[in-house]
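> compute the structure for the input listed below.
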Amino acid sequence: LYALARGVYEYDVVLLTHPDGNVLKLQVGYLDGTDPLRQVFQTVVDSLGFDTIGATGEVEAIDYRHLQAHLMAGEWQAADLETRSILQQLISTYDYFYPSIEADGIEALRCEDLQILDALWSRYSNGRYGFTAQHQVWRSLTVIDPTIRAERFGQHVQWQRAEPLPNTPFGSSLWRSDTELTYTTDAPIGHLPWSGVSSLTLERMLEEGGLGCGSCTIDAFYISEDRLAHYLNAFMARVDECLCDQARSQEQS
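Model (predicted):
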């Protein structure tokens, strides 16, 4: 970040260099060098994080600094949002119009990334949150039927309501939305990170419809009701594989 003067304006300029040699220039001009916008610009620049993108367009390396900062500060809601954002980046086929990760995309999640996410959540929550905590709850449920197992898990970590809410746009689902979660350390073990789809995404599907969505109303109902049962079984199977891989690596070392 550097400053320069030109005529009546004063500028802050940032040059961002990509490994391929391309340079991105960000520039903001001010009539007054004490303009509050200057601090805002500097704050934005300081918060920038960059993932490494491969030749095929897939994310090769994730920048976890923002997630770590949120977790260190106990900003659980921000950390939950950042975690979902990271998972979406790691799924190359997810829908950019209506972001959600479905069960058939779980295999694309690399164990290395799941292990890093889990380690960060486990460390800064003292083992209360993270995939290890969720996996322990999941394994304690000796239920064969996958839908019932997902529902029991939802009850255990309080992702489900005791009773469905009446008169909601998404029917009578027992599954809570992100606005109903507990973003403190008073929540049950395994409560975070959440595996649902943002309520803003669901509302946009119902309001806008059409764009990238064959039948948005039906899709919104599915996401708010049945999706988690399918997703949780696939996701926990992947977590099980990745945690086992990690345990084997630690034993060999």
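
> every contact and neighbour count from this point should use C-alpha atoms.
Will do.

> quick one: contacts for the closest residue to residue 127 other than its chain neighbours?
Among residues not flanking residue 127 along the chain, residue 133 sits closest, at 6.6 Å (CA to CA, 6 or more residues apart in numbering). For residue 133, the contacting residues are 122, 127, 189, 190, by CA atoms under 8 Å, 6 or more residues apart in numbering.

> please provide the structure for the following sequence as well, for comparison with the first:
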Amino acid sequence: MHRLKILGWGLIVSAIVTGSLTVAVMRVVSLNQPAPPTQTQEDFSVLRSHLQAKNWQAADAETRRILDPWIHQQGDFLSPPAPTNIPPTVLQSLDRLWVEASNGQFGFSVQQRIWAEVRSQHPTDSAAAVKAFGDRVGWTRTQNQPDPTFIAHDWLIETELNSSPEAPVGHFPWVGVDWQRISAMMSAQSCGSCTIDAMYVQGERFNQYIPTLFDWVGTALSESEPISR
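Purely as a prediction, here's the structure:
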């Protein structure tokens, strides 16, 4: 523990000198983050409970908790997300739980079909496909929705998601970063790039993540499916 504290403060001191405090703080935080699970089967009992209660917001947060160790290794959500690290069996089990609980309204397979449709409409423009996808599943802001954060712009933040029965098809699971993390980043002291980093997480990250994620979802769901626990 003492070595961890020394290493952490060493990174922060170094960052103050070099002007890269945001990255240093992320690295210190990541030292306490769990490594990606070594088994491809997870305990989905908490998720199943939320889904059975139709608590979509809590189920969404639990789904991200399960997937984050693979997507954001060592807790680093400023680096490009890596959805191809997610074992196919995990995606298959999560998808089945979401689809069954929502009667086909939510789930990765539902989203993947929508992605395939918008990608075929924008075969040479990935950014346009991502925007069209966000519009379809209700993750983007309409003209009548002001941005309460001044950094979110086109994409809704976690607290703005629609957990009602009228939510658009494919609205969950969400692929963004929870607002608590973004808010903590923006409130860090002596950080010259925090706003820029937050704008990346709430903007360009979607353009990077969505195409890779749903290409992988299409591959993962095509394999033999397991029985979820």
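
> quick revisit: of all the contacts of residue 133 of the first structure, which comes closest to residue 207 of the first structure?
Nearest to residue 207 of the first structure among the contacts of residue 133 of the first structure: residue 190, at 32.4 Å, using CA to CA.

> quick one: which of the contacts of residue 133 of the first structure is the most crowded by neighbours?
Greatest neighbour count in the contacts of residue 133 of the first structure, by other CA atoms under 10 Å, goes to residue 190: 26 neighbours.

> make sure that one is actually in contact with residue 137.
Yes. Using CA atoms under 8 Å, residue 190 of the first structure makes contact with residue 137 at a distance of 7.3 Å.

> now, the most widely separated pair of the contacts of residue 133 of the first structure?
Among those, 122 and 189 lie farthest apart (CA to CA), at 10.8 Å.

> what do those two both touch?
Common neighbours of residue 122 of the first structure and residue 189 are listed as 128, 129, 133 (criterion: CA under 8 Å, 6+ apart).

> mind putting the residues you listed in CSV, secondary structure and distance to residue 87 of the first structure included?
Listed next are those as CSV, based on DSSP: H, G, I helix; E, B strand; the rest coil; distance: CA to CA, whole Å:
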residue, secondary structure, distance to residue 87 of the first structure
128, coil, 20
129, coil, 16
133, helix, 18
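
> any idea which of the residues you listed is closest to residue 141 of the first structure?
Of all these, residue 133 has the smallest distance to residue 141 of the first structure: 13.3 Å, by CA to CA.

> what residue of the second structure takes the place of the closest one?
Using TM-score structural alignment, the partner of residue 133 of the first structure in the second structure is residue 110.

> again with residue 181 of the first structure
Mapped onto the second structure by TM-score structural alignment, residue 181 of the first structure lines up with residue 161.

> is it true that its match touches residue 139?
Yes. Using CA under 8 Å, residue 161 of the second structure is in contact with residue 139, at 7.3 Å.

> who has more neighbours out of these two?
Comparing residue 161 of the second structure with residue 139 by other CA under 10 Å, the one with more neighbours is residue 139, at 25 against 17.

> any idea how far residue 14 of the first structure is from the corresponding residue of the first structure for the more buried one?
Correspondence of residue 139 of the second structure to the first structure, assessed by TM-score structural alignment: residue 159. Look at residue 159 of the first structure and residue 14 of the first structure: by CA to CA, to the nearest Å, they are 43 Å apart.

> also residue 197 of the first structure?
35 Å.

> more crowded one of those two?
Neighbour tally, residue 197 of the first structure and residue 14, criterion other CA under 10 Å: the higher count belongs to residue 197, 20 against 17.

> residue in the second structure paired with the more buried one?
That one, residue 197 of the first structure, aligns with residue 177 by TM-score structural alignment.

> my guess is that match meets residue 159, correct?
No. Between residue 177 of the second structure and residue 159 there is no contact under CA under 8 Å: 11.0 Å.

> just the residues contacting the helix or strand residue 7 of the second structure falls within, thanks.
Using DSSP states H and E, residue 7 of the second structure sits in helix 2-18. Helix 2-18 of the second structure is contacted from outside by 21, 23, 24, 25, 27, 28, 31, using CA under 8 Å, 6+ apart.

> got the buried residues for it?
For helix 2-18 of the second structure, a neighbour-count test (16 or more other CA atoms under 10 Å) marks 8, 11, 12, 15 as buried.

> take those residues and write them to TSV, including distance to residue 128 of the second structure.
Shown next, in TSV, are these (distance: CA to CA, whole Å):
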residue	distance to residue 128 of the second structure
8	41
11	39
12	39
15	37
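
> which one of those sits closest to residue 58 of the second structure?
residue 8 (32.1 Å).

> you'd agree residue 195 of the first structure is up against residue 230?
No. The criterion here is CA under 8 Å, and residue 195 of the first structure misses it with residue 230 at 11.3 Å.

> please say which of those two ends up with more neighbours.
Set side by side, residue 195 of the first structure and residue 230 show more neighbours around residue 195, with 19 against 15, by other CA under 10 Å.

> which SS class is that one?
coil (DSSP: H, G, I helix; E, B strand; the rest coil).

> quick one: the helices in the first structure, in order.
Along the first structure, counting by DSSP state H, helices occupy 36-47, 65-72, 76-90, 111-124, 131-139, 146-156, 199-208, 216-225, 227-252.

> the longest one: how far from the chain's middle?
So that's helix 227-252 of the first structure. 17 Å (CA atoms, centre = their mean, to the nearest Å).

> ok, the third one next?
On the basis of CA atoms, centre = their mean, helix 76-90 of the first structure sits 2 Å off its chain's mean C-alpha point.

> many thanks, we can stop here.
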